[in-house]
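> Have a look; sequence and predicted model below, questions after that.
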Amino acid sequence: MTIDMTGRSASGIAADLRERIERGELTPGTLLPSVRAVAADLGVNRNTVVAAYRQLAQAGLVEARGRSGTRVADRTAVAQEGYAPDTVLRDVGTGNPDPTLIPDPTAALARSTRPVLYGEPVIDPGLEAWARGWMADQLPHDDLLITVTSGASDAIERLLAQALQRDDAVALEDPCFLSALHTVRTGGYRAVPVAVDAEGMTVDGLRDALEAGVRAVICTPRAHNPTGASLSAERAAALREVLAEHPFVLVIEDDHFSLLSRAPLHSVIGPAQRRWARIRSMSKFLGPDTCLAVTASDPDTADGLAVRLTPGTTWVSHILQRMTLALVTDDAVRADIEAAAEHYAGRNAAFAAALTERGLPVSPGDGLNLWVPLPVPAASAREELMRRGWLVREGDPFFLSPDHAGAFLRLTVHDLDDASTTTLADDLAAAAGALRPGIRGGRIEA
């Protein structure tokens, strides 16, 4: 199509198209003119048009589809974690912890209500002292500083904002935790995919991303969401070696499962790294509504993070901070958290074994969810399972690149009892069998 544009710079062209999209002149699905055509019409360099289209893509206004061109994006809601509203189906795609395994905060909250006034330290001294010991594991840096934010996503957003500029590149695991992916995209940064295998982030993928010029790397050392992969000691050492060649790249280690993880921590933050941060959220074991995460980082990064907090919330509620400290230092609560960890691991292992027995091999991994590879399209399997009363989550939204999309489900099964586990495993195997020759009676034929 022909669009009479008026801009001459990348920002001018992008602003012109943005205004037309917002006014509804360019509707979702509209094919934009090719870079070559726009450059010829406006008498500008092609790279100027490429930069304009990239700005619009980073803002979520357009989608680049390779040889199919660039189209106006459909501004539908992005995928999120949580329960699906208004469904009568059994929802096994939530990504939530079990609410019955979240510790009761009532007693801890009652001891956490001393008023705090302007000018007092923004971090509770008791929580800071405890967190320094908790966060220092495997960090080869003695000068770490502690920052408290309103959850891990808040920390990642502020860490990137204090270190990057719009359109800078960020290395993300592929598939990727939804919250990290959305934070990068809404911040206007370019997401560069790094493949994940059974041992976590791949070395070749990280090396390629660094050579492509990423300014930050976000890595999940264990209980990767959605795959459940955890870094082996050998993989972590190899990743540290690659990162050592880029000491000023910001390395963010999101150890989100921490106290619940059944895998040992193998850190990617080595002694050569000058810009680094490790984040641990409380949401998985104290509940999402705790909205608190602790970040350990180098002094420069901590200073930048503190500056990013200043114009906004300034500090996280001291009531929440003290309640958190009271809970995580309570022996009975820690025993409950350990029991929850065993429960999640046990239920996931039971379901993985049930699927494997039915000819659909699955590794239980670590974390709240199971990543299930399928021999049939995930969308078709999802529809079959809906007919059988189940609501599952396709793996597609977790992928940055489409190479492996369409062949995975991410299931949250830790609240299923033995009977429900058997029923879902039977239904999933039967759904795969109904869609693919060679699978009969819920089992793959030899």
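That came through fine.
> Every contact and neighbour count from this point should use C-alpha atoms.
Fine.
> Please identify the buried residues of the strand or helix carrying residue 57?
With elements delineated by DSSP states H and E, residue 57 resides in helix 46-58, which encompasses its position. Neighbour counts using 16 or more other C-alpha atoms under 10 Å place 46, 48, 49, 50, 51, 52, 53, 54, 55, 56, 57, 58 of helix 46-58 among the buried residues.
> Below is structure B, check it against A:
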Amino acid sequence: MNDWATSGVDLHLDLVGGAGARAGLERALREAVRVGRLAPGTRLPSSRALAKDLGLARNTVAEAYGQLVAEGWLTARQGSGTHVADGRRPSARRGQAAVPRGTGQGAPGDRLTGTSGYLPDPERFAYDLRPGSPDLSSFPRAVWSAAARRALAAAPHQAFGYTDPRGRPELREALAAYLGRVRGVRTRPELLTVCSGFVQAVGLLGRALRAGGARRVAVETPGYAHTVEILRRARLTTVPLPVDDNGAQVGVLGNDVDAALLTPAHQFPTGCPLSPERRTAVVAWARATGAVVVEDDYDGEFRYDRQPVGALQGLAPEHVVYAGTASKSLAPGLRLAWLALPPALVEPVLDEKRLADHHSPVLDQLTLAELIVSGAYDRHVRRMRLHYRRRRDRLVATLAERVPAVRVSGIAAGLHVVLRLPPGTPAAQVVAEAAAQGLGLQSLDEFGGQDTEELVVGYGTPPEHAFAGALDALCALLDARTRRRG
């Protein structure tokens, strides 16, 4: 039957006849959220008002609300009422099976393959263990808000006009000091350019290199497939640069390559650092040939078992472009990245920046500068380093206990690990099975790797409340695969 609740909002519910009152109400609310009739963020009537309108006991409505909050369909906070959760798909609770939404949910063909850090529609998975994203639930909202208020109060009037394409001087000065202190980068504020995310940074740099006569760029393989696409759209030819346990095989670089894009601190996705011998060799190559090395330091802050590897840029700032971002340390939604450029590349990159968007958003730049100068950014990074180390340790220990046939590597740093499956276990099949169960995974071959028996598992992505369930789902899947092989 159809009922209406009119308590500030009209709420149409299809209560199923014959079902218990609470079960019927829960089912009606789930269906309304699932099909989109109740949009994310919608405030629901109070339990007292809805009970009165539906002719139900208030406890019945309160218990139904409580159950749907526990399942993730609704959210409730003291003093602010009950709302539809931000995502239409709730996160499964620990111990529950992750059931996909609709047919073909999370099928590999439905997503951008091998984009490694660009995760479309993450809510289609009950649990998302794809690499490339931090724990967004840990974004320091209160700290960021306080810094934004201080930065806004202190900002000069000129900050709100068209500003230097390189970015606000407050942020460039703060970054120059921070990067030198923490990552060993040798730069000055006038050599830094703030970009609207790493994607823009690579695009600007690629077009500037092309305008300067560059034609061929070596790119680590496996690596960020999205980066290859960006460079090709800048009309550059990309050359695969093989990777082994010592990082990129820079010894194969020759005079016919104009630039090389590396992840020396923590190769993506294999997780190995560039060895000291190869760091020396690639700098010597750049100096001898006049080539440019682009250092993508995407998660250099997160090293757990020893001191962080210093930036390669510190060895040869005249030949190495340092590219950093707040996407892993804070959140990708901020769209804040930076390039520490050799002097010869500053104007070519600025020419491209002026044409792209003139300058990146000012308020977020000022806020990040305030975070760094106040020390709040350092404190947040240290807190997140401990947070992710605990997650890594828990992942490694749980796999060793429940699926000992799986080997784990690339664990010294970053937000992901590589899992080698037992011989004869195709990783692509495991990814497909995981997707059918609502678990997001990626295989090494999606990043250009040739090994078909390795998974790349990101342990940073799940929010804190979902991490235990994500581990359970992963181990259950891998254990089932191992048993079938046996």
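On my side now, so go ahead. Please read all numbers here as calculations on a predicted model, not as lab measurements.
> Flag every buried residue along stretch 442-460 of the second structure.
Along stretch 442-460 of the second structure, these residues count as buried under the neighbour rule (16+ other C-alpha under 10 Å): 442-449, 452-460.
> ok, which stretches of the stretch 201-350 of the first structure are helices?
With DSSP state H, counting those that start in this stretch, the ranges of helices along the stretch 201-350 of the first structure come out as 203-211, 233-244, 283-286, 299-309, 318-328, 331-357.
> ok, back up a step: can you tell me which of the buried residues of stretch 442-460 of the second structure are in strands?
Secondary structure from DSSP state E places 442, 443, 454, 455, 456, 457, 458 of these in strands.
> For the residues you listed, which two are the farthest from each other?
454 and 458 (13.1 Å; C-alpha to C-alpha).
> Please report the number of neighbouring residues for residue 76 of the first structure.
7 (other C-alpha atoms under 10 Å).
> typo on my end, it should be residue 369 of the second structure
Residues lying near residue 369 of the second structure (other C-alpha under 10 Å) number 23.
> That one contacts residue 170, doesn't it?
Yes - with contact defined as C-alpha atoms under 8 Å, residue 369 of the second structure counts as touching residue 170 (6.0 Å).
> The first structure: which residue goes with residue 205 of the second structure?
Pairing criterion TM-score structural alignment: the partner of residue 205 of the second structure within the first structure is identified as residue 159.
> would that match count as being in a helix?
Yes - the secondary structure assignment for residue 159 of the first structure places it in a helix, going by DSSP: H, G, I helix; E, B strand; the rest coil.
> Look up the closest residue to it, ignoring the ones flanking it.
Nearest residue to residue 159 of the first structure in three dimensions, chain neighbours excluded: residue 305, at 5.9 Å (C-alpha to C-alpha, 6 or more residues apart in numbering).
> where's the match of residue 205 of the second structure relative to residue 282 of the first structure, distance?
When distances are taken as C-alpha to C-alpha, to the nearest Å, residue 159 of the first structure and residue 282 of the first structure turn out to be 18 Å apart.
> For the ones in strands among the buried residues of stretch 442-460 of the second structure, give me TSV that also has distance to residue 398 of the second structure.
Putting those into TSV (distance: C-alpha to C-alpha, whole Å) gives the following:
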residue	distance to residue 398 of the second structure
442	19
443	20
454	18
455	16
456	16
457	14
458	15
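> quick one: which of the residues you listed is nearest residue 146 of the second structure?
Nearest to residue 146 of the second structure among these is residue 458, at 30.4 Å by C-alpha to C-alpha.
> What segments of the stretch 151-300 of the second structure are strands?
Under the criterion DSSP state E, counting those that start in this stretch, strands of the stretch 151-300 of the second structure are mapped to 192-195, 216-221, 237-244, 247-248, 259-262, 292-296.
> Can you check which of the ones you listed gets nearest to residue 377 of the second structure?
Among the strands of the stretch 151-300 of the second structure, the nearest to residue 377 of the second structure by C-alpha to C-alpha is strand 192-195 (17.2 Å).
> Give the aligned range of the closest one in the first structure.
On the first structure, the counterpart of strand 192-195 of the second structure by TM-score structural alignment is residues 146-149.
> got the contact list for that stretch?
When contacts are defined by C-alpha atoms under 8 Å, 6 or more residues apart in numbering, stretch 146-149 of the first structure is touched by residues 123, 128, 131-132, 155, 292-297, 302, 305-306, 315-316.
> same thing but at 10 Å, please
Among residues not part of stretch 146-149 of the first structure, those counted as contacts by C-alpha atoms under 10 Å, 6 or more residues apart in numbering are 122-124, 127-129, 131-132, 135, 154-156, 158, 277-281, 291-299, 302-303, 305-306, 309, 313-317, 321.
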